[in-house]
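Trainee: Structure for the following, please:
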Amino acid sequence: MAPKTNRNKRQRDRKAEKERLYGELFAPYEPSHPYSLHFVHNATTCDELKMFIDNAQTTTNFVFDTESNYLTNFPSIIQVMFMKQIQENSLVLIIETAHLPVESSYEFLQLKQLFYLIFRRQSHIYTWGALIDELTPFLQFNLFHLPVSSYIHNTQQVFKLWFNDWLAFQSTLNDNDDQDNDDTLIINAPAFDPIIFLHPLAINNIKRSRNESWSIQDATAYILNQYLPKKCTLRQWSIGLDDRILNRTRTYSSTYRKKMISYAANDCTSLAAIITFMYQSHIPSALQCVQYPSDIGEYSFDQEQNGSSLSFQVHLEDITTSDDEDMDYPMAVHDINERHSMEISNAEPYHQQLHDDNVLTIINDSNLLNDNINIKQKIRQRRTVQAQKRRNQKTSIRHRKNRYIYEIIRPVNMSIKLVKNKLKEFGINYLNVNIVRSQLYIGLKSHQDQIEYENLLSMNSFV
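Mentor: So this is what the prediction gives:
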């Protein structure tokens, strides 16, 4: 027990020394993205929640973080940043899960709808660490379900690859005596204690050889040259940060709360700044993400396809994603050279995904058409009935998901038959209806229908 205690003490001392050194070397972290901070808890109004929902519908990039109580590990807050273009104002939500609305309330249903929109299929979720590790402790609150179908970016994992590639890129520029290139990153590492602050090449080699992950504090120091304090990590986060919470713990001062609030917001905005820096570097390794299939626990790495729209500052909402419908290999990492040959398609929401691992795609060439026809015939003969059935199901899904391009989402606690009867009573012409986990999805023909029926159907029309 004594060696472990001594080791923990050395770690605490190292962290304290790093905090002191970073505080001396760098200016305090300042967010580069303008943002407005909002709290979500049992005193949040329906109008506020509707505003968050409306913003989520027009946002596709979200930064996530969570905090739990020190010692007890009670999951206490979820931080979500609605990441807009760098010159636009972004929402930062602090969702206080220790003070949620009662589960039977209308506000709670709105909050569930908010999470559904955030985790919809075409969303990009950015975290520092594995999203599933962040969210699993919060499943007990019934706000969402895992896995989510969004594109998941573990920025911590990608950063290590990107930083190595960036240093190699910088070295190439230096070898070519191209010191005036605007894309060159110059990192001046002071000659201090090498255990705490290393030269970029040295820390990169150590982390790669030991397979160590970067902390967001280190990444902020080396990339943004700013000090991101982490002293508030070990705190009691369930005390009630917003003054509107009536049952908040009143033994903590408002100054103490403000420090915790600033810490929680900075965790999101600093990650957004790092993401922006990586994308604007045009280094291909910055483009990896993960998409979790909704029907299995496995996941695969994807790479985004549009090499000309990498800048969050200019094209934040125009990032093109890959949705290869015929290939689903668990833990498959696409080679960088393949990214221009993969099929590009829009990631539209669909609520019942199926995956076919056994379909072989043949790429036709006009010069080899006859040979390919013979090959396809042989493949069809070898395909099993089960694989053929899955392929047919997948084809049907590709057609059916277009019925949800224009959709309305409402909470529901009635059967699909009663829902259809109600829609007929309202005179609503729908393409498709579907119920998934107490959420009703109504597919419509046009954007005009969506606007008209959105006003016609209240949130409690089907409850």
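
Trainee: Every contact and neighbour count from this point should use C-alpha atoms.
Mentor: OK.

Trainee: in which helix or strand would I find the residue sitting furthest away from the middle of the chain?
Mentor: Centroid-distance maximum for the chain: residue 370 at 45.3 Å, with CA atoms, centre = their mean. Assessed by DSSP states H and E, residue 370 sits inside helix 369-382.

Trainee: Show me where the stretch 151-300 of the chain has its helices.
Mentor: Under the criterion DSSP state H, counting those that start in this stretch, the stretch 151-300 of the chain contains helices at 155-175, 200-210, 216-219, 254-280.

Trainee: For residue 385, find the nearest of those.
Mentor: helix 155-175 (40.1 Å; CA to CA).

Trainee: Make a markdown table out of the helices of the stretch 151-300 of the chain and add mean neighbour count and distance to residue 123.
Mentor: As requested, the helices of the stretch 151-300 of the chain are exported to a markdown table (neighbours: other CA atoms under 10 Å; distance: least, CA to CA, whole Å):
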| stretch | mean neighbour count | distance to residue 123 |
| --- | --- | --- |
| helix 155-175 | 18 | 15 |
| helix 200-210 | 13 | 30 |
| helix 216-219 | 20 | 23 |
| helix 254-280 | 19 | 15 |
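
Trainee: want to put them side by side, so please do this one too:
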Amino acid sequence: MCPLLSFDDDCFNLKHFLDTQDSLWDLIGPYYRNDSSGFVPYHLRDINNPPAHLDDKQKSNWIRTAQKMQKNYQNQQQYPAFYLPTSFYEIIYVNKFTTTETMQKLIDHVRYCLEFTFDTEGERSNNQLALIQIQTIPQQLPCFVVLLELLHLSSYDTLIFVKIKQLFQLIFQSKDKLYSWGSLRRELYPAVNYELWEWPITSQIFDVQLDFSEWYKWALFHCKVYGSLLLQHNVINYVRSNTNINSSSTCTCHEANPYRSGEKWGLQDALVYTCQLFIDKSMTISYWAKGLDPHHSTLSITTREKMLRYAIYDCFTTTYLARPVLSTWTFQKVKNTNVIDLFQASSSSSASPSLSSLPHENNIIINTNINPQI
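Mentor: Below is the predicted model of the structure:
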């Protein structure tokens, strides 16, 4: 959750300007002026011609941000949006205004869940952890999407705070599975001082991003060559040991890995390349401290709705990809699976070999005894 833009306070009087923008979308859109038409849309920025008053570091940040926004716009034009019917989920805002009845409803729901997807967002003004998103994966939909607004919590001695701690006691049991895109411990560690849960977390943590590249290589290779032999151990071991496989020559329905060796996939790219669906990443750098609860947020309605969609769909996308990646599904199986099945807990664990169950140095099950010092 690192800021993409960095400006000195005295640079072209930008501090006031930045403080008035709700999101990266607001910033990059009107930032670069065109004499003939007023403002240049973010996706039409000339990345080779950043504003002259910026220093080298600022220009580099400006160019990188413009590139990200151009890519976001291009993907938006090319692919349909990833969408879940609102009947599939219920959003729960957890802050000092949450009622005890709502918290008890959430706790009762979580008691029967063993799988959860996590994400976090950092406040744009200071990069402080501001929002924790938790999506439940129940036996039957609807799931709950919990939006924990850390900067708007009640005091320690309130019943609501006690209920929140009770919620995390249920979620962070050793039998539970937690999914994330990126290191969950690294993202949650800044919240330890809130005393909402015991540290270290003892649940099983699966970083889907960590294994995505290997799975994608496996799926590309298998897609054309191995047909009905996809789940044999020797196939999986061969793909992992053969680093010279030219993935682009083995599959015609999916594009080759665009990343260099060792690079981690972005969540948007992972969804686009796997199933040709789009999630909007333009709200990544936003003022999350202003809150998403519609009854108490100080954001404009339009901005709040964009940020809300971004926050919940980052969780949804990780959930959508988790089972295919961790259970070594083929592209065809992903395509033929009803989306409902990916958002409900599986009735039985698969006996098929998977990339995550085989030993390798980047095993996604992180040692829960490690106490990270970040």
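
Trainee: Overlay them and tell me the TM-score.
Mentor: Superposed pair, TM-score by TM-score structural alignment, normalised by the length of structure 2: 0.67. Supporting alignment: 275 aligned residues with a CA RMSD of 3.1 Å.

Trainee: quick revisit: which parts of the helix holding residue 370 of structure 1 count as buried, going by neighbours?
Mentor: residue 372 (16 or more other CA atoms under 10 Å).

Trainee: what span of structure 2 lines up against that helix?
Mentor: Under TM-score structural alignment, helix 369-382 of structure 1 corresponds to no residues of structure 2.

Trainee: next one: stretch 416-429 of structure 1
Mentor: Going by TM-score structural alignment: stretch 416-429 of structure 1 matches no residues.

Trainee: next one: stretch 4-17 of structure 1
Mentor: Residues 57-70 of structure 2 are where stretch 4-17 of structure 1 lands when matched by TM-score structural alignment.

Trainee: hey, where'd the strands end up in the stretch 151-300 of structure 2?
Mentor: Applying DSSP state E, counting those that start in this stretch to the stretch 151-300 of structure 2 gives strands spanning 177-180, 204-207.

Trainee: how close does stretch 7-21 of structure 1 sit to structure 2?
Mentor: Compared with structure 2 after fitting, stretch 7-21 of structure 1 deviates on average by 1.4 Å (mean CA distance after the TM-score superposition for structure 1).

Trainee: from the middle of its chain, how far away would that stretch be?
Mentor: Stretch 7-21 of structure 1 sits 31 Å away from the centroid of its parent chain (CA atoms, centre = their mean, to the nearest Å).

Trainee: in it, what counts as buried?
Mentor: Neighbour-count burial for stretch 7-21 of structure 1 [16+ other CA under 10 Å]: 18, 19, 21.

Trainee: and the helix or strand where the first one lies, what other elements does it pack with?
Mentor: For residue 18 of structure 1, the host element (DSSP H and E) is helix 2-25. Judged by 3 or more CA pairs under 8 Å, 6 or more residues apart in numbering; DSSP states H and E, helix 2-25 of structure 1 is in contact with strand 226-227.

Trainee: quick one: the strand it packs on aligns where in structure 2?
Mentor: Under TM-score structural alignment, the match for strand 226-227 of structure 1 is residues 277-278.

Trainee: How far away from the center of its chain is that stretch?
Mentor: The answer for stretch 277-278 of structure 2 is 14 Å, by CA atoms, centre = their mean.

Trainee: quick one: contacts of it?
Mentor: Contact partners of stretch 277-278 of structure 2, identified using CA atoms under 8 Å, 6 or more residues apart in numbering, comprise 75, 76, 79, 80, 81, 82, 268, 271, 272.

Trainee: Ok, stretch 73-92 of structure 2 next?
Mentor: So stretch 73-92 of structure 2 is in contact with 43, 102, 106, 141-147, 272, 276-280, going by CA under 8 Å, 6+ apart.

Trainee: now swap in stretch 95-104 of structure 2 and tell me
Mentor: 92, 94, 148, 149, 150, 152, 153, 154, 159, 160, 163, 164.

Trainee: Only whichever of these are buried, select them in ChimeraX.
Mentor: Here is the ChimeraX command that selects the buried residues among those (16+ other CA under 10 Å):
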select :92,94,148,149,150,152,153,154,160,163,164
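
Trainee: Tell me which residues touch residue 24 of structure 2, please.
Mentor: Here residue 24 of structure 2 is in contact with 282, 283, 284, 285, 286 (CA under 8 Å, 6+ apart).

Trainee: How many neighbouring residues does the last one have?
Mentor: The local packing count at residue 286 of structure 2 equals 25, with neighbours defined by other CA atoms under 10 Å.

Trainee: And it, how close does it get to residue 229 of structure 2?
Mentor: Between residue 286 of structure 2 and residue 229 of structure 2 the computed distance is 46 Å (CA to CA, to the nearest Å).

Trainee: now do the first one
Mentor: Distance check for residue 282 of structure 2 against residue 229 of structure 2: by CA to CA, it reads 41 Å.

Trainee: Those two: who's more crowded?
Mentor: Neighbour tally, residue 282 of structure 2 and residue 229, criterion other CA under 10 Å: the higher count belongs to residue 282, 19 against 12.

Trainee: Isn't the more buried one up against residue 25?
Mentor: Yes. Residue 282 of structure 2 is within contact range of residue 25, at 5.4 Å (criterion: CA atoms under 8 Å).

Trainee: circling back: any idea which helix or strand comes after the helix holding residue 370 of structure 1?
Mentor: helix 385-400.

Trainee: any idea which helix or strand comes after that next one?
Mentor: strand 406-411.

Trainee: Which residue ranges of the stretch 301-450 of structure 1 form helices?
Mentor: 312-315, 369-382, 385-400, 416-426, 447-456.

Trainee: Give me the mean deviation of the first one from structure 2.
Mentor: Average distance between helix 312-315 of structure 1 and its aligned residues in structure 2, after superposition and using mean CA distance after the TM-score superposition for structure 1, equals 6.3 Å.

Trainee: tell me the contacts of the residue most central in space within structure 1?
Mentor: Taking CA atoms, centre = their mean, the centroid of structure 1 lies closest to residue 125, which sits 0.8 Å from it. Applying CA under 8 Å, 6+ apart, we find residue 125 of structure 1 in contact with 61, 62, 63, 64, 119, 150, 151, 152, 153.

Trainee: so which of these comes closest to residue 138 of structure 1?
Mentor: residue 64 (12.9 Å).

Trainee: Name the nearest residue to that closest one, ignoring sequence neighbours.
Mentor: Leaving aside its chain neighbours, residue 64 of structure 1 sits nearest to residue 80 (4.8 Å; criterion: CA to CA, 6 or more residues apart in numbering).
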